[in-house]
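Student: Next come a sequence and a model predicted from it.
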Amino acid sequence: MATLGLHETLEVHELLTFKSLCLTKSSTMNNLVQDEELKRILSQDAALSTKHIQSLQNFMTKGGIQ
């Protein structure tokens, strides 16, 4: 497996930070909204963000990124 360059490593970290922010925002907003359809959308987004975070963390672990 090829080693990632510094720029690529920073990009992966930025993606992980962004997806973490998305998860936090969706979870927080879900507790504040009243509309059931919007709650459903926010719950789906939180679940998808969680999957993305796990995928990025797995990639970083397998890629040897710290």
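Tutor: Alright, I've got the coordinates.
Student: From here on, just use CA atoms for contacts and neighbour counts.
Tutor: Will do.
Student: Can you tell me, leaving aside adjacent residues, what's nearest to residue 26?
Tutor: Take residue 26 and drop its neighbours on the chain: the residue closest to it by CA to CA, 6 or more residues apart in numbering is residue 42, 5.3 Å away.
Student: Which of the helices or strands spans the one you found?
Tutor: Assigned by DSSP states H and E, residue 42 falls within helix 36-62.
Student: Next one for the comparison:
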Amino acid sequence: MTKFLGMHEALEVHELLTFKTLCLTKATTMSALAQDEELKAILASDVTTGTEHIKQLQQFLTNREDVQ
């Protein structure tokens, strides 16, 4: 990976980060309202993976060194 993202790439990563943050917020909120245990498990899994995805996207915007 290169050390720097192009302007359009940084904007696209930022859009993805915004979308994933919105998804994480919705999954967290809905998991508190869900009554079905299977649905709660799916939402909990989505929260876990969404959190990891957000961390990875943040690294693209903040980490300027080579990432392998």
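Tutor: Yes, it's here. In this text, all values refer to a predicted model and were calculated from it rather than measured experimentally.
Student: Any idea what the TM-score is?
Tutor: Comparison of the two superposed chains (TM-score structural alignment, normalised by the length of the first structure) gives a TM-score of 0.88, and 64 aligned residues with a CA RMSD of 1.4 Å.
Student: returning to that earlier point: give me the packing partners of the helix holding residue 42 of the first structure, helices and strands only.
Tutor: helix 6-32 (3 or more CA pairs under 8 Å, 6 or more residues apart in numbering; DSSP states H and E).
Student: Give me the mean deviation of the helix it packs on from the second structure.
Tutor: With mean CA distance after the TM-score superposition for the first structure, helix 6-32 of the first structure departs from the second structure by a mean of 0.4 Å once superposed.
Student: any idea of the angle that helix forms with helix 36-62?
Tutor: Angle of helix 6-32 of the first structure versus helix 36-62, following axes from the mean of the first three to the mean of the last three CA atoms, to 10 degrees, is 150 degrees.
Student: For the spatially most central residue of the second structure, give its distance to residue 63 of the second structure.
Tutor: Centroid-nearest residue in the second structure, with CA atoms, centre = their mean: residue 54, separated by 2.9 Å. Per CA to CA, to the nearest Å, residue 54 of the second structure is found 14 Å from residue 63 of the second structure.
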